[in-house]
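Student: sequence and computational prediction follow.
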Amino acid sequence: MSAAPNGQSDIVIDVRNLSKSFDGKVVVENLSMQVRRGRIHGFLGPNGSGKTTTIRMLCGLLTPDSGTGLCLGYDILTEQTEIKRRTGYMTQRFSLYSDLTIRENLEFIGRVFGLPDPASSASETIEKLGLGGRKDQLAGELSGGWKQRLALGACIMPKPELLLLDEPTAGVDPKARRDFWDEIHGLARDGLTVLVSTHYMDEAERCHEIAYIAYGHLLVQGTVKEIVAGAKLSTYTVTGDDLGDLAEKLKAAPGVEMVAPFGASLHVAGRDGAALDRVATDFQAEGRVWTRDEPSLEDVFIDLMTRAQDNYQ
């Protein structure tokens, strides 16, 4: 592939057949994906599925064993330095200085990136992310949500073209997660492209498009609507008594491909709608209600995981 650094292609990430192994163990295998400009692209999968390894290959921190691709018009194999200069990468762990204040951390980042006026850039970022009331507070004294916001500020201050977020909301409270996602959507409206890995279904549903990776293989990608429709699942929600015992019996029933508890109910799904209707009839009992339902994104992902092959077995 040839780079087109000055072009404004609609495709920001375009990689084909990426593979990466560590100590002879395949972590990512033949992964291909595209991310469009100005979109929030969710990257989902269980721990150990290869999400972080993929993100690091995209931003030039790891070199693939095989495969090709462009990121921001630059070759991921030969032009990694150019990619790093134009990409903000927020890791899972807080990586700024705990003994510096918010303002000092951001001014330091500005100097590292060679910004012409680090102090002004830091002030602009503090204002943009609502950090003004805490600008002189030590980073180490911040709660998880405020640390997260500071880390985001450090990533966007150099004005990157692409933002890579690796499980940025892990361990923060629901309000902080919601506020964070409001910020991400604001950045996307301003034209920034975002690739974000997450475990949360509500966050996945806030993405323009999503990709699901399991055990190093990309299983599906597209909009939430496309992925749910493509799964072709028929689903029942079951409420009532003795659902634990019922779940064990349903796992062996013909036509049932997924049984999962959701609060005080069970989601029961399969691809053969007629067979599932028969199961619903056979297992009707006093005190239980079977209701036809639309499959959720979580139903689809549980089904995908049930059928995926663990590369560590």
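Tutor: Perfect, thanks for sending it.

Student: switch to C-alpha atoms for all contacts and neighbour counts from now on
Tutor: OK.

Student: residues in contact with the closest residue to residue 108 other than its chain neighbours?
Tutor: Nearest residue to residue 108, sequence neighbours excluded (C-alpha to C-alpha, 6 or more residues apart in numbering): residue 118, at 7.5 Å. Applying C-alpha atoms under 8 Å, 6 or more residues apart in numbering to residue 118 gives the contacts 106, 107, 108, 109, 110, 111.

Student: please identify the buried residues of the host helix or strand of the last one?
Tutor: Secondary-structure element containing residue 111, defined by DSSP states H and E: helix 102-112. Within helix 102-112, the residues that qualify as buried are 102, 103, 104, 105, 106, 107, 108, 109, 110, counting by 16 or more other C-alpha atoms under 10 Å.

Student: isn't the first one right up against residue 133?
Tutor: What that stands for is residue 102. No - using C-alpha atoms under 8 Å, residue 102 is not in contact with residue 133; the gap is 10.3 Å.

Student: helix, strand or coil for residue 179?
Tutor: Classification of residue 179 using DSSP: H, G, I helix; E, B strand; the rest coil returns helix.

Student: show me which of the buried residues of helix 102-112 is closest to residue 17.
Tutor: Each of the buried residues of helix 102-112 was checked against residue 17 using C-alpha to C-alpha; the closest is residue 109, at 34.5 Å.

Student: and residue 132, what is it in contact with?
Tutor: If you count contacts by C-alpha under 8 Å, 6+ apart, residue 132 has them with residue 126.

Student: check it against this one:
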Amino acid sequence: MNVIDVRDLTKRFGDKTVVDHVTMTVAEGEIVGFLGPNGSGKTTTIRIMCGLLTPDEGEGTVLGFDIRTDSLKIKREVGYMTQRFSFYEDLTIEENLEFVARLYELKPVATYVADTLDDLGLTSRKDQLAGTLSGGWKQRLALAACIMHKPKLLLLDEPTAGVDPKARREFWDEIHRLAHGGLTVLVSTHYMDEAERCHRISYISYGKMLATGTVEEVVKNAGLTTFVLQGPNLDRAAAALKDKPGVEQVAPFGATLHVVGSDKTALQAALKDVETEFEGVTVRPGETSLEDVFIQFMSGSKDNMG
């Protein structure tokens, strides 16, 4: 069963088309990463899906409810975690969760709050003011508030921005635990390692959906070739490569240089010239990364807000 099944979603603000005929499906229990540059339409698409915005065009269902006519029913069944921490900083963790429980008319409030505190490992900190929490603990509080009413779908909008790597990993372990229990998750992120932890990914750029599939499928379908250069004078080699035919990306990685292009023959010719020109520089085949693919998508996309 598809928990999200939307077609040709379009949303305009004035003369700007922020979401441009976006089609997406997400199956029950699936974790789908939603990726794209800032201003690409991710947040607007998520808000349409959770019933906060009505599309100008397009149709579809979320949890079996029509996105146009059943927005209130969708809101009751969805947990939505926004980019910014949006709780009362002068209330404790427990008091914030009590407030959320009352909003959802959960009864008995004390039982729901206690169970949620225990489930997310927050019981020992329940009396701590939300404003004094670190980024990782604020994130955990936000997740607790999102899942307290037992939603069937979790929409997460860049949930780990500003959180340290350990807290991010713990957060993702929690997301996978919830998904194993049947919860469906759509998460927008800028982090490549997070994208690789998703079952599938969808890439949107300036309102248009450019790619969808597993990480392996998206990388393969991009049709890019990557080579790795090692040796002395790599800064000069990089400068020499920048304007050569077939070279589309040149990026330093530690003591190596990654060179990427979609025309393998032209790329190899350019690299042969550099090998000849710079003594000691060696070229070997590399593995195209998700980041390489996304940089390629971004460089080929036109900003719709210009």
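Tutor: Thanks, I have it. Not measured: the values here are computed from a predicted model.

Student: what does the residue nearest to residue 108 of structure 1 correspond to in structure 2?
Tutor: Superposed on structure 2 with TM-score structural alignment, residue 118 of structure 1 falls opposite residue 109.

Student: how far away is its match from residue 133 of structure 2?
Tutor: 23 Å (C-alpha to C-alpha, to the nearest Å).

Student: same thing with residue 20 of structure 2?
Tutor: Going from residue 20 of structure 2 to residue 133 of structure 2 by C-alpha to C-alpha gives 39 Å.

Student: between those two, who's got more neighbours?
Tutor: Shown here are residue 20 of structure 2 and residue 133; by other C-alpha atoms under 10 Å, residue 20 has more neighbours (23 against 17).

Student: the more buried one matches what in structure 1?
Tutor: In structure 1, residue 20 of structure 2 lands on residue 29 (TM-score structural alignment).

Student: now that match, nearest residue through space, not along the chain?
Tutor: Spatial nearest neighbour of residue 29 of structure 1, chain neighbours left out: residue 19 (4.3 Å); criterion: C-alpha to C-alpha, 6+ apart.

Student: so which helix or strand takes in that neighbour?
Tutor: Using DSSP H and E, the element containing residue 19 of structure 1 is strand 11-22.

Student: again with residue 19 of structure 2
Tutor: Per DSSP H and E: strand 16-27 holds residue 19 of structure 2.

Student: heading C-terminal from that strand, find the next helix or strand.
Tutor: Downstream of strand 16-27 of structure 2 (by DSSP H and E), the next one is strand 31-35.

Student: now for that following strand, which elements pack on it?
Tutor: strand 184-188, helix 192-195, strand 200-205 (3 or more C-alpha pairs under 8 Å, 6 or more residues apart in numbering; DSSP states H and E).

Student: among those, which comes closest to residue 176 of structure 2?
Tutor: Of those, nearest to residue 176 of structure 2 by C-alpha to C-alpha is strand 184-188, at 9.2 Å.

Student: between that closest one and strand 16-27, how big is the angle?
Tutor: 150 degrees (axes from the mean of the first three to the mean of the last three C-alpha atoms, to 10 degrees).

Student: where does strand 184-188 of structure 2 end up in structure 1?
Tutor: Using TM-score structural alignment, strand 184-188 of structure 2 pairs with 193-197 in structure 1.

Student: who's in contact with that stretch?
Tutor: 12, 35-44, 51, 161-168, 184, 188.

Student: got it, and stretch 288-295 of structure 2?
Tutor: 36, 192, 215, 218, 219, 222, 224, 225, 226, 249, 260.

Student: switch the cut-off to 10 Å
Tutor: 35-37, 190-193, 195-196, 203-205, 211, 215-216, 218-227, 248-251, 258-261, 296-297, 300 (C-alpha atoms under 10 Å, 6 or more residues apart in numbering).

Student: can you list the buried residues in it?
Tutor: 288, 290, 292, 293, 294.

Student: quick one: secondary structure of the alignment partner in structure 1 of the last one?
Tutor: If I follow you right, that is residue 294 of structure 2. Under the alignment (TM-score structural alignment), residue 294 of structure 2 maps onto residue 301 of structure 1. Following three-state DSSP, the label given to residue 301 of structure 1 is helix.

Student: the residue in structure 1 sticking out farthest from the centre and residue 247 of structure 1: what is the separation?
Tutor: Ranking residues of structure 1 by C-alpha distance from their mean position (C-alpha atoms, centre = their mean) puts residue 286 at the top, at 41.8 Å. According to C-alpha to C-alpha, residue 286 of structure 1 and residue 247 of structure 1 sit 16 Å apart.

Student: again with residue 88 of structure 1
Tutor: Distance from residue 88 of structure 1 to residue 247 of structure 1, counting by C-alpha to C-alpha: 45 Å.

Student: quick one, which of these two is more surrounded?
Tutor: Set residue 88 of structure 1 next to residue 247 and count neighbours by other C-alpha under 10 Å: residue 88 wins out with 24 against 18.

Student: what residues of stretch 81-95 of structure 1 count as buried?
Tutor: Buried residues in stretch 81-95 of structure 1 (16+ other C-alpha under 10 Å): 82, 83, 84, 86, 87, 88, 89, 90, 91, 94.

Student: identify the residues contacting the residue mapped onto residue 47 of structure 1 from structure 2.
Tutor: Taking TM-score structural alignment, the alignment pairs residue 47 of structure 1 with residue 38 from structure 2. Counting by C-alpha under 10 Å, 6+ apart, residue 38 of structure 2 touches 190, 205, 206.
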